[in-house]
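Q: pasting the structure only:
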């Protein structure tokens, strides 16, 4: 099975993200991503059994607390990814990195170059085959000015099922 580990963004942020993604994809005739509003903690991976991952995640969330993050404006990777820019608090980076340390103890879980610590926190708006329309999309999204104060308050394991990502299990970080 294919899984991904994320922090799901909810409430007003989720509504803004869903509306903007739908608008951009329809307006510019680009493919919609298959994930809800989130930031990625561990990129997609294949596994037959994730009981160990579930145990590590549950135990981690039981002893760690939610932390603040901010979304402010947009940014991009090259000319093929447009995203809402996430600015994690120092505490959020610390919690994220401690969780990465725990995940890296799972010897069956492989890591790519841009995964793990020291990453750019972001929430993708559009990323699939957009380079020819990048400038138009970039100009359009920048008519909006997302500003959200929210929390890194969950760690969710999503599973690829029926042609889309579905929440397999979600764990809440402490209050």
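A: Yes, it's here. Quick caveat: nothing in here was measured; it's all calculated off a predicted structure.
Q: drop to CA atoms for contacts and neighbour counts, all remaining ones
A: Fine.
Q: mind checking the longest helix of the chain?
A: helix 11-28 (DSSP state H).
Q: which secondary structure elements does it contact?
A: strand 122-126, helix 134-141 (3 or more CA pairs under 8 Å, 6 or more residues apart in numbering; DSSP states H and E).
Q: got a markdown table for the ones you listed, with mean neighbour count too?
A: Below are the helices and strands packed on helix 11-28 laid out as a markdown table (neighbours: other CA atoms under 10 Å):
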| stretch | mean neighbour count |
| --- | --- |
| strand 122-126 | 22 |
| helix 134-141 | 15 |
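Q: make CSV from those and add distance to residue 53 to it.
A: Output for the helices and strands packed on helix 11-28, formatted as CSV (distance: least, CA to CA, whole Å):
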stretch, distance to residue 53
strand 122-126, 23
helix 134-141, 37
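Q: if we can go back for a sec, following element in sequence after the longest helix of the chain, please.
A: strand 38-46 (DSSP states H and E).
Q: got a list of contacts for the next helix-or-strand element following that following strand?
A: Beyond strand 38-46 on the C-terminal side, the first helix or strand identified by DSSP H and E is helix 51-63. The contact list for helix 51-63 (CA atoms under 8 Å, 6 or more residues apart in numbering) reads 99, 102, 103, 106, 154, 155, 171, 172, 173, 174.
Q: below is structure B, check it against A:
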């Protein structure tokens, strides 16, 4: 079933530059293409992918929850990975490390915002990620390598040990995507909903 929608925050400033540098460093050094098949956009997924009968309620809920925040701080602190496991009768028969990511340490405000929004959206969307409903188990992450990394994982992981990654970032917008393209952004400081044209125009000015 097609789940076209996704809600995320996009990294800006130093956090964005750092993440893009790592993505391209890994691509050039190890020739893995998973994260650069399209133009890399450093981001942290907050909810989805999902489908729903109508998007108006989603937009309303993003604005309602977002109206209580002016900014959402976070920190980046080191690396981790996801491992895809195949099971048969509850026994793991195969595993593959398929994503390397930067660990995002959310502020309490970011955790509260995401959890409050997820509780609303889970009532009428078909999101299947089991951790959406948990305030503390949800994995905040920014992907830097994915898909075709399994056979080169050990080399990439050893290479990343040379990086000491620790920085702070700030989110001012909540981004709603449809099939990978911005539909709307909710601007936290101004409490305004921006359409795609307004959103992209303001990013260029920044």
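A: Here it is on my side, so go on. Source: prediction; values computed, not measured.
Q: once they're superposed, tell me the TM-score.
A: Once superposed, the chains reach a TM-score of 0.84 (TM-score structural alignment, normalised by the length of structure 1), with 170 aligned residues with a CA RMSD of 2.2 Å.
Q: tell me which of the helices and strands packed on helix 11-28 of structure 1 lies nearest to residue 38 of structure 1.
A: Of all these, strand 122-126 sits nearest to residue 38 of structure 1, with 5.7 Å by CA to CA.
Q: how close does that closest one sit to structure 2?
A: In the superposition against structure 2, strand 122-126 of structure 1 averages 0.8 Å from its aligned positions (mean CA distance after the TM-score superposition for structure 1).
Q: cool, and stretch 90-102 of structure 1?
A: Compared with structure 2, stretch 90-102 of structure 1 is 1.7 Å away on average (mean CA distance after the TM-score superposition for structure 1).
Q: against structure 2, where does that stretch fall?
A: Mapped onto structure 2 using TM-score structural alignment, stretch 90-102 of structure 1 spans residues 108-120.
Q: quick one: that stretch to chain centroid distance?
A: 14 Å (CA atoms, centre = their mean, to the nearest Å).
Q: which other residues reach that stretch?
A: Applying CA under 8 Å, 6+ apart, the set of residues contacting stretch 108-120 of structure 2 is 46-47, 61-62, 65-66, 69, 72-74, 132-136.
Q: quick one: which of those is nearest residue 87 of structure 2?
A: Using CA to CA, the contacts of stretch 108-120 of structure 2 come closest to residue 87 of structure 2 at residue 132, 22.7 Å.
Q: so the corresponding residue of structure 1 for the closest one versus residue 7 of structure 1, what's the distance?
A: In structure 1, the residue paired with residue 132 of structure 2 according to TM-score structural alignment is residue 115. Distance, residue 115 of structure 1 to residue 7 of structure 1, using CA to CA, to the nearest Å: 15 Å.
Q: ok, the two, which is more surrounded?
A: residue 7 (22 against 15; other CA atoms under 10 Å).
Q: quick check, the more buried one in a strand?
A: Yes - under DSSP: H, G, I helix; E, B strand; the rest coil, residue 7 of structure 1 sits within a strand.
Q: look up how far residue 125 of structure 1 lies from residue 52 of structure 1.
A: 32 Å.
Q: what's the answer for residue 66 of structure 1, then?
A: 24 Å.
Q: determine the longest strand present in structure 1.
A: Secondary structure of structure 1 per DSSP state E: the longest strand is strand 67-77.
Q: how much does that one stray from structure 2?
A: Averaged out, strand 67-77 of structure 1 is 1.4 Å away (mean CA distance after the TM-score superposition for structure 1).
Q: the next helix or strand after that strand: how far from the chain's middle?
A: Note on strand 67-77 of structure 1: by DSSP H and E, the next helix or strand toward the C-terminus is strand 81-88. With CA atoms, centre = their mean as the basis, strand 81-88 of structure 1 stands 10 Å off its chain's centre.
Q: kindly write the ChimeraX command that selects the buried subset of the contacts of stretch 108-120 of structure 2.
A: Per 16 or more other CA atoms under 10 Å, the buried members of the contacts of stretch 108-120 of structure 2 correspond to this ChimeraX selection:
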select :46,47,61,62,66,72,73,74,132,133,135
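Q: identify the farthest-apart pair in the contacts of stretch 108-120 of structure 2.
A: Farthest pair in those, by CA to CA: 61 and 74, 22.1 Å.
Q: tell me the residue in structure 2 aligned with residue 167 of structure 1.
A: By TM-score structural alignment, residue 167 of structure 1 lines up with residue 182.
Q: residues near that match, how many?
A: 18.
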